[in-house]
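Trainee: got a predicted model here, sequence first, then my questions.
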Amino acid sequence: METHEYGRIAKRESFYFWHVGRREILREALLRTLGSGKKDLKILDYGCGPGGNILFLRYFGRVSGVDISATALEFAQTRGFEKLDKVTDYTLPYLDGSFDVVSSLDVFEHIDTDEAAMRECLRVLKPGGILLVTVPAHRWLWSNHDVALHHFRRYSRRELMQKLRGVGFQIVEWSHFVTTAVPINLIRKARDGVSQIPSEDVDTYDVEFSNAVNSLLLAILRLEKFIIRFLPLPFGSSLFMIAKKL
């Protein structure tokens, strides 16, 4: 990700529908897996960025963060992480079995050797530990926007499941979400076919919305959250999985 984007993300994490809705969906999914009630778990946010994920992760315990960007970690320092570490690649500076939960939210798509990164998450988890993952979904939504964001791939549900199982995880729960972003991504993809704008000049952040539209999109995400309690959504621009270390 471009360095200047971290400031934009940090400003939006508290109100933009995608961030707020994603946190609510993932918090509820973790509650289904971990159970309700205050936890004191050791949690690692792998690729923590400017730190907004702590807004829901801290409900479950003490959160540490790791990222390759010093700029991102500067923003994260104000968030209340127990510890922050800078790394130079996907490898982690922690002993085996150090954490109860690892979150990797929109990170694996940025790593060429994603399965090696998944193995690192497995390594630092305790036996029975939980991995929470989100990734961009559906290969057919690939566009110049993904290139500008330095993505190596978008994932199908099958691909992500196979990779997680292949390194030693058991899938606990999954669902697509952010269904409203699918038409936006399709418009981006169609625009790529007629636009001569180089991918490096494509805006790397989200579409701007009025407060009213942002509130409407958040309400739709909350409806998705309700539906996901009963069955996984078969499509959406994002995909989450909860996996358990065997």
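Mentor: Structure's in. What do you need?
Trainee: rest of the way, CA atoms for contacts and neighbours
Mentor: OK.
Trainee: ok, the residue lying closest to Ile68 once chain neighbours are set aside - contacts?
Mentor: Spatial nearest neighbour of Ile68, chain neighbours left out: Val87 (4.9 Å); criterion: Cα to Cα, 6 or more residues apart in numbering. Listed by Cα atoms under 8 Å, 6 or more residues apart in numbering, the contact partners of Val87 are 66-68, 93.
Trainee: grab the nearest non-local neighbour of the one residue sitting closest to the centre of the chain.
Mentor: Centroid-nearest residue in the chain, with Cα atoms, centre = their mean: Leu105, separated by 2.0 Å. Ranked by Cα to Cα, 6+ apart and with sequence neighbours excluded, the top spatial neighbour of Leu105 is Thr134, at 4.6 Å.
Trainee: what distance do you get for Ser36 to Leu30?
Mentor: Shown here: Ser36 relative to Leu30, a distance of 9 Å by Cα to Cα, to the nearest Å.
Trainee: next up, a structure to set beside the first:
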Amino acid sequence: MDLLEVKHRNTVAESRHPWELARLVVVSKLIKKHALIKKGGTVLDIGCGDVFVIASLAKQYPETDFLAVDTAFDASLIASYSNALEVDNLKLYASLDEALEGDIAKIDLVLLLDVVEHIEDDRAFLKVIANNDQIIRDTNILITVPAFQKLFCSHDVFLKHYRRYDNKQLRGLVNKVGLAEVVSGYFFFSLLPLRIVKVIKERVFKAKNENTSDLVQWNGNTFISKLLKNLLVVDYKITSSFKGIGINIYGLSNYMICKKQ
């Protein structure tokens, strides 16, 4: 969860939002298929939010070092999240420079999970990452972003997004900073109609913009959360199966794994 959403939550939900749970499954599957994490390697998560994803991955790969960075961290947040961790192979930092200090020869995997859309100068941001000496030609960079600028709405405004991307735009962006696509695609096609309806309500019927997000408002119980999460996982599996035969199905989010050219 974005730290902005954490700040706006007034209650503790019984279970995580199904989108968060399902996205974790998608990220895990993409890593296992395209960017295998090695024992003794290092994974860097930039813009880690409330560390839900990176802590889950650290638990899955106990023999790998995980570094989590978020510029919204302060000393008290780092202490709070660190104390709550159930793993000892994950360290939290408020800056990239601090995270990469010390004896780190190379980064095996960089995670940019719904981060790039928050950066005003996305090209300069990715160029800094691409030019880092510890990110080598074998380093995989996994990017997820919200899809399609035409679906930009109050949800994006609340989360301080600058833009949304389709795969072509994301490909053009990474190519400009010296990165080359390994694989890309979309996920969560079943959420597209819901977002289209929301955009129509806001633009055509002038519905009042909401100063919140679905993750902030979520108060579903464990059963409902698990059910919806499983439906979204099935959604991803369907999209992935069609992609395997050359049919690209659009979704509300997209991903790209890339490397240095």
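Mentor: Alright, I've got the coordinates. None of these values were measured; they are calculated from a predicted model.
Trainee: hang on, the earlier thing: looking at Ser36 and Leu30 of structure 1, which has the bigger crowd around it?
Mentor: It is Leu30, of Ser36 of structure 1 and Leu30, that has more neighbours when counted by other Cα atoms under 10 Å, with 20 against 11.
Trainee: and the more buried one, that's in a helix?
Mentor: Yes: membership of Leu30 of structure 1 in a helix is supported by DSSP: H, G, I helix; E, B strand; the rest coil.
Trainee: for it, what are its contacts?
Mentor: Leu30 of structure 1 makes contact with Ile242 under the criterion Cα under 8 Å, 6+ apart.
Trainee: do the one 3 residues further on as well
Mentor: Thr33 of structure 1 makes contact with Val172, according to Cα under 8 Å, 6+ apart.
Trainee: gap between the aligned partner of Val101 of structure 1 in structure 2 and Val43 of structure 2?
Mentor: Aligned against structure 2 by TM-score structural alignment, Val101 of structure 1 finds its counterpart in Leu109. The gap separating Leu109 of structure 2 from Val43 of structure 2 is 5 Å, by Cα to Cα.
Trainee: overlap of the contact sets of these two?
Mentor: With contacts taken as Cα under 8 Å, 6+ apart, Leu109 of structure 2 and Val43 have Ile37 as neighbours in common.
Trainee: tell me where the stretch 51-200 of structure 2 has strands.
Mentor: 65-69, 90-93, 109-113, 140-146, 179-187 (DSSP state E, counting those that start in this stretch).
Trainee: can you redo the ones you listed as JSON lines with distance to Gly49 of structure 2?
Mentor: What follows is the strands of the stretch 51-200 of structure 2, written out as JSON lines (distance: least, Cα to Cα, whole Å):
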{"stretch": "strand 65-69", "distance to Gly49 of structure 2": "8"}
{"stretch": "strand 90-93", "distance to Gly49 of structure 2": "11"}
{"stretch": "strand 109-113", "distance to Gly49 of structure 2": "10"}
{"stretch": "strand 140-146", "distance to Gly49 of structure 2": "14"}
{"stretch": "strand 179-187", "distance to Gly49 of structure 2": "21"}
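Trainee: just those: most buried one?
Mentor: Most buried of the strands of the stretch 51-200 of structure 2, by mean neighbour count (mean count of other Cα atoms under 10 Å): strand 140-146, with a mean of 24.
Trainee: what range in structure 1 matches that strand?
Mentor: Under TM-score structural alignment, the counterpart of strand 140-146 of structure 2 in structure 1 spans residues 130-136.
Trainee: give me the mean distance between that stretch and structure 2.
Mentor: Average distance between stretch 130-136 of structure 1 and its aligned residues in structure 2, after superposition and using mean Cα distance after the TM-score superposition for structure 1, equals 0.5 Å.
Trainee: in a strand, Val26 of structure 2, correct?
Mentor: No: Val26 of structure 2: not assigned to a strand; according to three-state DSSP it is helix.
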